[in-house]
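**Student:** okay, here's the prediction I keep looking at, along with the sequence it came from:
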Amino acid sequence: MLKIAVVILNWNGEKLLEQFLPSVQAHSKGAEIYVADNASTDNSISFIKNNYPSIQIVQNTTNGGFAKGYNDALVHIDADIYCLLNSDVEVTENWLTPIRNIFKKDYEVAIVQPKILDYKQKDYFEYAGAAGGFIDQLGYPFCRGRIFQALEKDKGQYNDVKEIFWATGACMFIKKTVFNELKGFDEDYFAHQEEVDLCWRAKNHGHKVMYVGSSKIYHLGGSTLSNMNPKKTYLNFRNSLYSIAKNLPRKKAFPIIFIRLLLDGVAGIRFIFQGKLNHCLAILKAHLSFYKNFNKIFKKREKAKYMPNYYAAKSIVWSHFVYHIRKFNILVKD
């Protein structure tokens, strides 16, 4: 039987642990549960020890964000499969069974994501991951069930098992051997889109990333940084450029980076007209950080198999903002 470790990264999340740990403990039979604590200053650790003595704690010495937090913690955890689970997730009965089955069925499967629904509106998909992630030909990430801020209602349209491009960090199952092969998350990302980069690298190494719609969870979302936070804008814009520079062949990477920088400028102007000057400044800071760190990031490129057809759509920006496409099945025809 595959040994699964459910690992919840926590930073000052006592209230979230109090709310969401009960479902994880109740429905994760056969798995070991860990809380990887990123040097919290609240009562998270004492709360776990007093109320959930069976849950194991890995104490990180610093708050290195999502990427470093998991990299530091997972070296101390022995399992065949890591389940990286956000602290604001409610899991459902038997949610692990379909995940175990797909890992057993197909050896090439390295990463798996369940269906991600909104905790507040449980019949709608949730922003972070929805029904599996893809990217367009310019490297913009999007999901089945979510295109930018447009969320679809769950009507069973994505109850399938499907190969995807990236799995969300809100709930990602990954083989320990593959995580180690890829040397974990890129800590220069700190947080946001590090899972896109990890899955992209896994793809470049010939591994499969899968979505399993028969396993579902409910994600609260926005508990660390909301979509209205300029820091999230900064990280998303910068880290997306990082991924393109690292993971595409040179002939594709440089033209796409140039186009993306121009489109980011358009996005900045749009933020100004919306009265969101802080978000425009966040894009500017993201570009400055990208220029500053370009050589460092570019040197991380690996000699691996680049995916010849890595994208699911030509331009998600054009399709969404010009043609007003809101649903994946209209945008992408199987």
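**Tutor:** Sure, I can see it.

**Student:** from here on, contacts and neighbour counts on C-alpha atoms
**Tutor:** OK.

**Student:** show me what the strand ranked longest in the chain is packed up against.
**Tutor:** Counting by DSSP state E, the longest strand found in the chain is strand 208-219. In this structure, strand 208-219 makes packing contacts with strand 89-91, helix 97-105, strand 109-118, strand 161-163, helix 194-204, judged by 3 or more Cα pairs under 8 Å, 6 or more residues apart in numbering; DSSP states H and E.

**Student:** putting a second one here so we can go through both:
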Amino acid sequence: MPHTEAVLDLSVIIVSFNTMGLLRNCLRSVLDSVKGISSEVFVVDNASHDGSPEMVKRDFPEVKLIENVTNTGFAKANNLALLEATGRYILLLNSDTVMPECPRQVIEYMDAKADIGLLGCRIVFGDGSLQYSAWRFPTLFQEWYYFSFDIIRIFIPAISRLKYRGIDYGHIADTDCVSGCCLFINGKLINLIGGFDEQFFMYYEDSEYCYRTMNNTNYRVVYFPYFQVIHYHGKSSNPQKATLRSFMAARYYFAKTKGERFSAVFVTACRMIWRFNLTILSIIQLFFRNIKVAGKIDMFRQLLSSVSLSSKEETENHETRADKFPASGCKYP
């Protein structure tokens, strides 16, 4: 695919899966906010069955809609739009967000600081509370703590804050990682490192992309608090499936950035704490019949079973599959 000159200031890419009401609100806010900026808006729909594609066609004919026949995941869906985007900068935006202000100041800031490859903004929840949208690169201990669930968290709650240590969310700062929920990308960066690794279905793809940026280029990753979006973060309808996907993504992240042995240590540590959780909860269930406890027992059993069954297959896939978004296919100067 030949290179073409970037002709717009901003390309906004929104990936959607069964979020029609939220997507409508998101698109309204985006189209209002980018007035006066040369821009284009993409929606990549991952085979929604709630009427989302039809709503986009009917209510937002100016939006460029890409319809997938299956749920391809977050990374691959974004890559499809990246191949068509013609903006100097690309904004990846979750469908469950609202963008109440114009991103012109971000574009001007990135123009003034040409060495910024990725820029994350201030993100708040619907109630106005801050969402941590910048963090340090994942470490084995911190991610093991995250996947330990209640048992360890009860006794050592302060560990959860280590990932965000030293980050002042009120000031511009260089950081390791920024959230893919609202992520500005310098189009020139994509020519250097390609798009997202499609091995990630969802989760950790933003951390890995930041890792690639920091380690393979001279571009910086920056947190910028003077542009804000509202994130109406929803819970997964299948928390067990979401947890497993998150774990497998973390496992692959470590395999890619630290090596297979490091990843194997992470997997072993998680299995150990899951078995410990399962043992404790099973003892509690003997004396106190509780639906919540029974649900957690079932979750740990499924996690242990699923991880064991998928270990060999996932390892083979990670070793043989390459990034499907080569830099030569990008359309940026």
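**Tutor:** Cool, the structure landed. This is a predicted model, so every value here is computed, not measured.

**Student:** care to give me the TM-score?
**Tutor:** With the length set by TM-score structural alignment, normalised by the length of structure 2, the two chains reach a TM-score of 0.74; 283 aligned residues with a Cα RMSD of 3.1 Å.

**Student:** which of the helices and strands packed on strand 208-219 of structure 1 sits closest to N278 of structure 1?
**Tutor:** Each of those was scored for nearness to N278 of structure 1 using Cα to Cα, and the closest is helix 194-204 (23.1 Å).

**Student:** so which bit of structure 2 is the closest one matched to?
**Tutor:** Helix 194-204 of structure 1 lines up with residues 205-215 of structure 2 when matched by TM-score structural alignment.

**Student:** surely F134 of structure 1 touches I147?
**Tutor:** No: between F134 of structure 1 and I147 there is no contact, the gap being 10.3 Å when judged by Cα atoms under 8 Å.

**Student:** the match of helix 194-204 of structure 1 vs structure 1, mean deviation?
**Tutor:** Between stretch 205-215 of structure 2 and the corresponding residues of structure 1, superposition yields a mean separation of 1.5 Å, by mean Cα distance after the TM-score superposition for structure 1.

**Student:** buried sites along that stretch?
**Tutor:** By neighbour count on 16 or more other Cα atoms under 10 Å, the buried set for stretch 205-215 of structure 2 is 205-214.

**Student:** so how far is that stretch from its chain's centroid?
**Tutor:** Stretch 205-215 of structure 2 has its C-alpha centroid displaced from the chain centroid by 11 Å (Cα atoms, centre = their mean, to the nearest Å).

**Student:** contacts for that stretch?
**Tutor:** By Cα atoms under 8 Å, 6 or more residues apart in numbering, the list of residues contacting stretch 205-215 of structure 2 from outside reads 75, 117-118, 137-138, 176-180, 189, 193, 196-197, 219-221, 249, 253, 257.

**Student:** tell me the contacts of Q131 of structure 2?
**Tutor:** Contacts were defined as Cα under 8 Å, 6+ apart; by that measure Q131 of structure 2 touches 122-125.

**Student:** how far does the longest helix along structure 1 sit from the chain's center?
**Tutor:** Within structure 1, and with DSSP state H defining each element, the longest helix by residue count is helix 250-273. For helix 250-273 of structure 1, the distance between its averaged C-alpha position and the chain's averaged C-alpha position is 22 Å (Cα atoms, centre = their mean).

**Student:** that helix - contacts with which helices or strands?
**Tutor:** Right, helix 250-273 of structure 1 is packed against helix 230-247, helix 277-298 by 3+ Cα pairs under 8 Å, 6+ apart.

**Student:** buried sites along the longest one?
**Tutor:** Within helix 277-298 of structure 1, the residues that qualify as buried by neighbour count (16+ other Cα under 10 Å) are 278-287, 290, 297-298.

**Student:** ok, stretch 122-142 of structure 2 next?
**Tutor:** Quick answer for stretch 122-142 of structure 2 (16+ other Cα under 10 Å): 122-124, 133-138, 140, 142.

**Student:** in a markdown table, list these along with secondary structure and distance to V7 of structure 2.
**Tutor:** Converted to a markdown table, the buried residues of stretch 122-142 of structure 2 look like this (DSSP: H, G, I helix; E, B strand; the rest coil; distance: Cα to Cα, whole Å):
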| residue | secondary structure | distance to V7 of structure 2 |
| --- | --- | --- |
| R122 | strand | 28 |
| I123 | strand | 29 |
| V124 | strand | 32 |
| S133 | coil | 30 |
| A134 | strand | 30 |
| W135 | strand | 33 |
| R136 | coil | 34 |
| F137 | coil | 34 |
| P138 | coil | 36 |
| L140 | helix | 43 |
| Q142 | helix | 42 |
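
**Student:** going by distance to H233 of structure 2, which of those wins?
**Tutor:** When the buried residues of stretch 122-142 of structure 2 are ranked by distance to H233 of structure 2 (Cα to Cα), V124 comes first, at 9.6 Å.

**Student:** quick one: map the closest one onto structure 1.
**Tutor:** Using TM-score structural alignment as the criterion, V124 of structure 2 maps onto L117 of structure 1.

**Student:** for R301 of structure 1, see how far away its match is.
**Tutor:** 34 Å (Cα to Cα, to the nearest Å).

**Student:** likewise A170 of structure 1?
**Tutor:** For A170 of structure 1, the distance to R301 of structure 1 equals 26 Å [Cα to Cα].

**Student:** neighbour count for the two, which is higher?
**Tutor:** Under the criterion of other Cα atoms under 10 Å, the comparison of A170 of structure 1 against R301 puts A170 first, with 24 against 16.

**Student:** show me what contacts the corresponding residue of structure 2 for that one?
**Tutor:** A170 of structure 1 is assigned C181 in structure 2 as its aligned equivalent, the criterion being TM-score structural alignment. With contact taken as Cα under 8 Å, 6+ apart, C181 of structure 2 is in contact with 92-94.
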